[in-house]
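Asks: Prediction below, plus the sequence it came from.
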Amino acid sequence: MKVLKRIGKILIVFLLLVACLYGFYKVRVSTSGNLNVLIIGIDAREGESVSRSDSLMLAHVNKNHKIVDLISIPRDSYVYIPAVDREEKITHAHAYAGIEGTIETVENLFDIQIDKYVEVDFTKMIALVDTLDGIDVTPTATFCEQDENDQADSYCFTEGEKEHMDGKNALAYARHRKSDSDFARAKRQQEVIKAMVSKVKSESVVTMFNFYQDVTKISDTDFGVWDIFGYADMAFHDFELRQSVGEGEGGMFYDAYYGQNLWQYYLNDAWLENTKILLQE
């Protein structure tokens, strides 16, 4: 049983560390001991064949220092998109060139290599959170949000009041941005990730394996056993989970390509340079 429990923690805790939110992911163990995993959240409607990315996160795992940096990139960040050879909102990269176009754009933005990626529909997190019998989150803002069927104001949250959220509540909390900003939503998504990591580390081996099975059912993966063991020791030591969101300034700016003013978010040069340095550590 001790061996089984150890394997369970290796499989499940490590998965949450490097990809978090909403699904399983593809990972390659790098020789440097560092790993960059791009998490692409989509919110495509039924019948849509092309969609923009609705959420972008970069998980940088530094095995040697036992640190996981989770970096959210605001969807309206105005950056260079190689696939179309011009600057546009980073969310458009996925619509133009899919996963590969998004990866190429993020690699160009940070001057790094993306080792692996995960692309998951927002709604998939419902099943994952429910497998854990919910998560505990203390809302950082007061608001109401529509449900998974677009029914308005179905879920309401109060700032500072701890709440045990099932999958549907967690989804509503993580996707809300109408009352504040994309920046604030990115922070909420990270709160959900952190709660999931905390919960899964404390669960029984049975729950861990149930979670693992749900993850594999809703995801496409080439994550092998040896990849897992490459970073497995992190599951049994204290590690630091550092969270950040791309700093910058948003507003209405003229876009020459579209010939009109559009809402755009310009990442702060200092933040961008500091993040590049962090990703080289």
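Replies: Right, received. Where do you want to start? Numbering: from 1, shown residues only.

Asks: From now on I want contacts and neighbour counts done on CA atoms only, so please keep to that.
Replies: Will do.

Asks: contacting residues around the residue nearest to Gly230 when sequence neighbours are not counted?
Replies: Nearest residue to Gly230 in three dimensions, chain neighbours excluded: Val29, at 6.4 Å (CA to CA, 6 or more residues apart in numbering). With contact taken as CA atoms under 8 Å, 6 or more residues apart in numbering, Val29 is in contact with 35, 227, 230-231.

Asks: now do Ala97
Replies: Ala97 is in contact with Ala83, counting by CA under 8 Å, 6+ apart.

Asks: A helix includes it, no?
Replies: Yes. Counting by DSSP: H, G, I helix; E, B strand; the rest coil, Ala97 is part of a helix.

Asks: Against Thr105, how distant is it?
Replies: Taking CA to CA, to the nearest Å as the measure, Ala97 falls 10 Å from Thr105.

Asks: again with Leu56
Replies: Here the criterion is CA to CA. By it, Leu56 lies 11 Å from Thr105.

Asks: cool, and Leu70?
Replies: Look at Leu70 and Thr105: by CA to CA, they are 18 Å apart.

Asks: second one coming, line it up with the first:
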Amino acid sequence: MKRKIRLLAWTLVILVGTAFIIGAGIYFKTGGSPWQETPEMSAVVVDVADMRKSKLSDSKTDFGDATHINVLVLGLDGRKGVTEPHCDAIHMFSLDIENWTIEVTSVPRGTYAYIPPGNYANNEYYLANACSFAGLDYGIEQIEKIVGVKADYRVTAGFSQVLGILRIFDLPTTDSLQWLRHRRGYAIGDPQRSHNQAVFMKDFIVNEGGRLRNEAAKSLFYVVYSIVDTDMDFGTARALLDGYLSSDIDKRPDDIVLKMKPYYETQDLHLNLENPDVQVQALVDFLKPRTSKEDLSDKSLSDFQNDLITYIESQLKEKSVAGLYDQQLWLQVEDHDIREEFQFRFLEKYSLELIDQDKRDEAIDLISGYISEKETLAEEQSVKLGRGLMANVVQ
């Protein structure tokens, strides 16, 4: 499970205990009939969700004597069926919290790295494989050696999570992801792709930072936080966001410096968000005469979506969905209604798994996070489903 901020244990015990008492009373009053929603039980559901939101709204974090914080951002190759993802995008954010500047050091995924036990083919010794073959912790150690600093925190996201974040900010999904992953059309290949990713993130800060200044928009930040995997607590993340917004970082692009290790001569290429499909199609057209048929698929986006939906349906029939829940495959589904349906079905099944494992508090925390997310995104039907599930879990 993600290492995220949790509700205070004693609060959960009190709330859940109250719910059990109410539920027991209802059970005996109705002669043992299935639980039915009552104002009392609804109040408990609301209290749990409100407690979580109150806890997460506190951004008062003391950084102590720290002047710099290093955050390693990794994009993982987390496609369907992948259990040991590669590190596809590698970027160390060095945050100067005195002057509120940012230095991003990008490392191409193909950079050499030794991988124990040392019996791999010569062309397999590179960082992306180090994360997959020897484990993420080992891969991060190699990245830290190359960059020259240790990460204070790490943030990881797979394909699904990236698509979810792009969708939250109304940015192109498929076209943006294709742009961020493209490398074959460049003379230096992977280093240019790595730099493109850094440029895209800088452009996002400069162009979208202003949207997060009002309190309503700031609530979106929690949704983003809930999508990614990180060992940074939400209070620290929110305090950093507030600090950079207060410093007007989006109006100071020169204070966001992009570097690369090892060094490569790259260009600052920007994705045109007004016509991203035209720009991406130009890359595809450039590659077609230079690429074998085996490397290009004739499948349409619709075909890929149908395959994905079939795969997700099959995974929902598995006994456990714990790993798949963390992977958030539903975020790759383009159709809104189908995506919402899949997310709730995974939530429902995984919550019941946790309860069967005597982890009711984790299930409640999971569902309350879902409710908060859907309230923020104004998904009324999903909020209703989440509250109904919560009521059944806490009774």
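Replies: Alright, I've got the coordinates. As the structure is a prediction and not an experimental result, all values here were calculated from the model.

Asks: And the TM-score between these chains?
Replies: Once superposed, the chains reach a TM-score of 0.59 (TM-score structural alignment, normalised by the length of the first structure), with 196 aligned residues with a CA RMSD of 3.3 Å.

Asks: rewinding a little: tell me the SS of the residue nearest to Gly230 of the first structure?
Replies: When classified by three-state DSSP, Val29 of the first structure comes out as coil.

Asks: Next: Ile112 of the first structure.
Replies: Under three-state DSSP, Ile112 of the first structure falls in the coil class.

Asks: Tell me the residue in the second structure aligned with it.
Replies: Matched by TM-score structural alignment, Ile112 of the first structure corresponds to Val149 in the second structure.

Asks: got the contact list for that match?
Replies: Val149 of the second structure sits next to Asn70 when contact means CA under 8 Å, 6+ apart.

Asks: how close does it get to Tyr126 of the second structure?
Replies: Look at Val149 of the second structure and Tyr126 of the second structure: by CA to CA, they are 19 Å apart.

Asks: Also Pro39 of the second structure?
Replies: The spacing between Pro39 of the second structure and Tyr126 of the second structure, counted by CA to CA, is 58 Å.

Asks: Neighbour count: the two, which is higher?
Replies: When neighbours are counted by other CA atoms under 10 Å, Tyr126 comes out ahead of the other of Pro39 of the second structure and Tyr126, with 19 against 8.

Asks: The aligned partner of that one in the first structure: what's it in contact with?
Replies: Using TM-score structural alignment, the partner of Tyr126 of the second structure in the first structure is Lys89. The neighbourhood of Lys89 of the first structure, defined by CA under 8 Å, 6+ apart, consists of 75-79, 264-265.

Asks: So for Lys89 of the first structure, what's the nearest residue that isn't a sequence neighbour?
Replies: Among residues not flanking Lys89 of the first structure along the chain, Tyr78 sits closest, at 4.4 Å (CA to CA, 6+ apart).

Asks: Just give me the match in the second structure for that neighbour.
Replies: For Tyr78 of the first structure, the aligned position in the second structure is occupied by Tyr112, per TM-score structural alignment.

Asks: again with Phe236 of the first structure
Replies: Under the alignment by TM-score structural alignment, Phe236 of the first structure pairs with Ser246 in the second structure.

Asks: Same check on Lys63 of the first structure?
Replies: Using TM-score structural alignment, Lys63 of the first structure pairs with Ile97 in the second structure.

Asks: Contact partners for its match?
Replies: Contacts for Ile97 of the second structure (CA under 8 Å, 6+ apart) come out as 66-69, 243.

Asks: What about these, which are in helices?
Replies: Within the contacts of Ile97 of the second structure, residues falling in helices by DSSP state H are Gly243.

Asks: Could you turn the buried ones of the contacts of Ile97 of the second structure into a ChimeraX selection?
Replies: Applying 16 or more other CA atoms under 10 Å to those, the buried members can be selected in ChimeraX as follows:
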select :68,69
